[in-house]
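Colleague: Got a predicted structure here, sequence first:
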Amino acid sequence: MTMLHLRVGFMPLVDCALVTLAKDEGFAEEQGLNLELVREVSWSNLRDKLNVRLFDAAHMLGPAAIAATLGIGGVKAPMSVPIGLNRDGAAITVSLRRFEELCRHAQGDIADPAVSARALAAMVARRSASGLPPLTFAAVFGFSMHTYLLCEWLAKAGLRLGEDVRFEVVPPPQTVEALTSGRVDGFCAGAPWNSAAVEAGVGAMIHASVDLRRDCHDKVLAWRADDATNRPTAVAKLNAAILAASDWACRPENAARMAQHLSAPDRLGLPQALLERILNRELVQGGGRPPRHVAHFIRFDLAALRPAPEDADWVLAGMEQAGQTRVSEEMRAMARSVFLSPAF
C-alpha cells in the first residue's frame, strides 16, 4: 500500500494528545498515512507555516483559525476545521505572591470566580491608589479561549483586560518562566503548564476553565480552506485516525501509556507522572491547598470533537469583549463556515 505523507504541526500541550496518539499508537498508519509531527514554539508560527504549506494540517486554537479566516490581526489565511481535538483543559494560574494577596482580599470562597475577581479588583484599586504599576496577565495568543476566559473572569468584577490589567501574549512553554521572572503576575493556558508552574513552586492554580465555562471550544485540527476542499481523501484519513485515537484515549486504563507518549522529549518533554495526574483529572493547586479532582477538566470524547457553529458565535463574542473587532453578520457567516459539517 502506498502511504500518504502528511506533515502536521503541533504545540506542546496535553490537548495535542489525539494527534500524537494517531502517530504513536499506529492509528494513522492503519489509514495509510505516514504522519510526520513537528513541534512548534508559538501559535503564530503554526498559523503561518500552515498558510504557506510547510504543514498539511495543524493542531490549532479554534479562535486563531477563525481570526485568520476573517483576516483579523493582520494575517489573512482562510482555514477549515473538519474535526476538533478537545474541549476545556485550561486554567488560570497566578504567582504565589499574588495568590496570597487574593486570599487576603477575598470576601468569601476564593474558589468562586466572582469572589476571586472582586478580590483582584480590590488589588487593582489599591495598586492604582498607591501609584504602583498595573498587574500583568498573559494568555497564549490574542485569539484564544484563554484570552476570552480571562476577559470573562475579570468582567465579573467590572475589570477590563488591557485596561485595568495589562495583557501580554506568552507562548505556552514560556508561561512558567514568565511567572518565575515576574514578567507576568498570572496567566491562562492549557494543561500542563499550569500544573508545571505549581510543581515548580512558583504558582497557584486559581481556577480551571470549567469553573468559568463548561464544554469550552479549544483546539482543532485546521487545514488551509482550499486544501480541505481539494484533498478530501487526506482529510478523511486523518479524521479517521483522530477518531480512533479519541476512542483509545477515553479508556481510563490507557492514561499511563498516553502520558508516556506525551512525556517524550519531542512531544511535551515533561515528567510522565505530572501528565498522568492531569489525564486522571487530579490537579495540583498550590498555595497550600490539596489536589483537586475535576471530573470534566479536559475532554477528548466524540462529542468534544464535533465542530459546531455556536462555537464560532462564542469566539466572536469573545473577540468583541476583548475589543478585537466589531462583528457583522457577514463575519458571523464566514466564521461559522470555518467549521465543516462533521461526517461522524
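Modeller: Done, it's in.
Colleague: When you work out contacts or count neighbours from here on, use the C-alpha atoms and nothing else.
Modeller: Noted.
Colleague: where along the stretch 1-150 of the chain do the strands fall?
Modeller: Counting by DSSP state E, counting those that start in this stretch, one finds strands in the stretch 1-150 of the chain at the ranges 4-10, 33-39, 57-61, 79-84, 87-88, 90-95, 136-139.
Colleague: Out of those strands, the one nearest residue 189 is which?
Modeller: Of all these, it is strand 90-95 that lies closest to residue 189, at 5.4 Å by CA to CA.
Colleague: Pasting the second one now:
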Amino acid sequence: MTTIDHPDIAAPAVTSGPEQTHLRAGFIPLVDASVLIAAAELGFAAREGLTLDLVRDVSWANIRDRLAFRQFDLAHMLSPMPIAAMLELGSNPSPTIAPFVLGRGGNAITLSVRLFEAMQAMTGLADDASALDCAKALATVIAGRKQSGMPPLTLGMTYPYSSHNYELRYWLAAGGVDPDRDVRLRVVPPPMTSDALAAGAIDGFCVGAPWNMVASEKGVGRIVATKQDIWASSPEKVIGLRPDWAERNRDSVSRLIVALNASARWCDDPANHEALADLLAQEANLGAPVEIIRHVLAGQFALDAKGNRRVVPNYFVFHGAEANCPSSTQALWVYSQMVRWGQVAYSPEAAATAASAFRADLYASALGLRESPCEEAVADPFIDGRSFDPAELEAYVRSFGSPNQGATA
C-alpha cells in the first residue's frame, strides 16, 4: 500500500466483520522495516485478507505514543520497547506485546573521522582493528581528554530503551569506558545521525542501517563495530501490539504473523535483495540511495571514505535461524541490561513481567508450531567473553556490579 508520511491526524481504522482487517502500521525508515514494508507492498498481507497502511514516522517516542493512543494498530518497534512498556518504564508506558521479531542484525557504531584518527594517533590502531580494540583505543583517547581538561565526547543513540543504547553501552564498557561518567549519551533520531555527525553535534552514534553507511560514504564517519561484534543473537526490531487489541483481533493477529513470516522468508533470500533494495529506496519508504541499501543487505561495508572495507556475513537475518521467534531468553537479556544500567531494579517478578512481553505462544499458534518454538540457548559469544544463561539471571546481573559499574567486565 502507499505509505503515508507522518500525518497530523490519524484516520479511524476500518473494520470488516467481527475483526479488524484494515490495519495502520507505524514505522521508522530503516532497513530493518523491510519485512513490514514488503508485507504491505508485495501482497503478503493481502493474501491473508489484510490491508496494511504504512505510516512513516520520525522518532521512536512518536511510534510508542501513537500505538498507545490508538493511532496505530501495530508498530515497527525497538525490541526493548515492549519490555520497557510492560515494566511501566518511560514517559508514557502502555502495555505492549511482541508476537513477531522482524529479524536480527543491522546496527553499527560509527565514530567521527576526526575521533578515529585521534585513536590511531594515540594507540597505533590499525585500519582493520577489531571492535574490541577500537573500544579500548577510544578509552585511551577519553583518558587523554580528561587529563587535558577537555569536555566529554557526545555519542548518539536512538532511544533509552533500545538495542542501540544497550549495545553501545556494552561495547564501551568492554573497552573500559563508563557510559554514564566518561561520555555523554544523547538521543538522536536515526535519519538525523549522519548530519549531526557532520555538523559536529555528536562524536559518534549507534544506529541501524543504512545511516552508518550514509555517514561513511559522505566521508564524515568511520564504522568501528557492528551488532554481530557485540552479540549476534540480539533481536533488533519487533512488531508491537496493544494486548487488548490483540485479544479482540485474535484471527487478524494470526493472519498478520503468517503474512510477516512469508514476507521475512522472501526478504531473507539473496535472490530478492535487488528488488528489496529498489523497494526500500523509494522516498516514501527509506529514501536512501539504492546502492547503499544493496551493499547493506549484502553486509558489504565501506568503513570510511578511504576505501577500507569489511564484509559481515549475515549482517541482516530476516528469517533464518529462528530469527522471527520472540524468545523469552532474548527478553531476559534485554531486561538484564536495563538492570545493569540502573533503569529498573532486579526482582524475580520484574523478570517474569519482562519475559511476558515476547509472545512466542501467539507466534507458535499462528504458524502451527510446537508449544515452545524458540531456541532458548545462547550460543553466540559476547564481545567481552561473557555468556548468558537465563536460568542464572540474577547471578549474571550481579556480576556487573551496581549500576554505573558496567566497565568491570
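Modeller: Nice, I can see it. Keep in mind that this is a model prediction, so the values were computed, not measured.
Colleague: Pick out the residue nearest the middle of the second structure.
Modeller: With distances taken as CA atoms, centre = their mean, the second structure has residue 236 as the residue nearest its mean C-alpha position (3.7 Å).
Colleague: returning to what we had before: need the strands of the stretch 1-150 of the first structure in a markdown table (columns: distance to residue 327 of the first structure).
Modeller: Shown next, in a markdown table, are these (distance: least, CA to CA, whole Å):
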| stretch | distance to residue 327 of the first structure |
| --- | --- |
| strand 4-10 | 29 |
| strand 33-39 | 33 |
| strand 57-61 | 19 |
| strand 79-84 | 19 |
| strand 87-88 | 24 |
| strand 90-95 | 26 |
| strand 136-139 | 22 |
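Colleague: So which of those strands is nearest residue 235 of the first structure?
Modeller: Short answer: strand 79-84, nearest of the strands of the stretch 1-150 of the first structure by CA to CA, at 7.7 Å.
Colleague: by contact count, what packs against the closest one?
Modeller: Other elements packing on strand 79-84 of the first structure under the criterion 3 or more CA pairs under 8 Å, 6 or more residues apart in numbering; DSSP states H and E are helix 62-70, strand 219-224, helix 225-230, helix 232-249.
Colleague: Tabulate these (a markdown table), appending distance to residue 53 of the first structure and mean neighbour count.
Modeller: What follows is those, written out as a markdown table (distance: least, CA to CA, whole Å; neighbours: other CA atoms under 10 Å):
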| stretch | distance to residue 53 of the first structure | mean neighbour count |
| --- | --- | --- |
| helix 62-70 | 15 | 25 |
| strand 219-224 | 8 | 28 |
| helix 225-230 | 9 | 14 |
| helix 232-249 | 14 | 20 |
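Colleague: who wins for proximity to residue 39 of the first structure among those?
Modeller: strand 219-224 (14.6 Å).
Colleague: matching residues in the second structure for that closest one?
Modeller: Aligned using TM-score structural alignment, strand 219-224 of the first structure spans residues 237-242 in the second structure.
Colleague: Next one: the counterpart of residue 257 of the second structure in the first structure from residue 294 of the first structure, what distance?
Modeller: Taking TM-score structural alignment, residue 257 of the second structure has residue 239 as its aligned residue in the first structure. Using CA to CA, to the nearest Å, we find residue 239 of the first structure at a distance of 28 Å from residue 294 of the first structure.
Colleague: Residue 128 of the first structure too?
Modeller: Residue 128 of the first structure sits at a distance of 36 Å from residue 294 of the first structure (criterion: CA to CA).
Colleague: for residue 232 of the first structure, same thing?
Modeller: 38 Å.
Colleague: give me the stretch of the first structure that stretch 92-104 of the second structure matches.
Modeller: Under the criterion TM-score structural alignment, stretch 92-104 of the second structure matches residues 75-87.
Colleague: Could you pull out the strands in the stretch 251-400 of the second structure for me?
Modeller: Along the stretch 251-400 of the second structure, the segments classed as strands by DSSP E, counting those that start in this stretch run 300-302, 309-311, 316-317.
Colleague: For the ones you listed, state which one has the densest average packing.
Modeller: Stretch with highest mean neighbour count among the strands of the stretch 251-400 of the second structure: strand 316-317 (a mean of 27; mean count of other CA atoms under 10 Å).
Colleague: mean shift of that strand relative to the first structure?
Modeller: Its matched residues in the first structure lie on average 1.1 Å from strand 316-317 of the second structure after superposition (mean CA distance after the TM-score superposition for the first structure).
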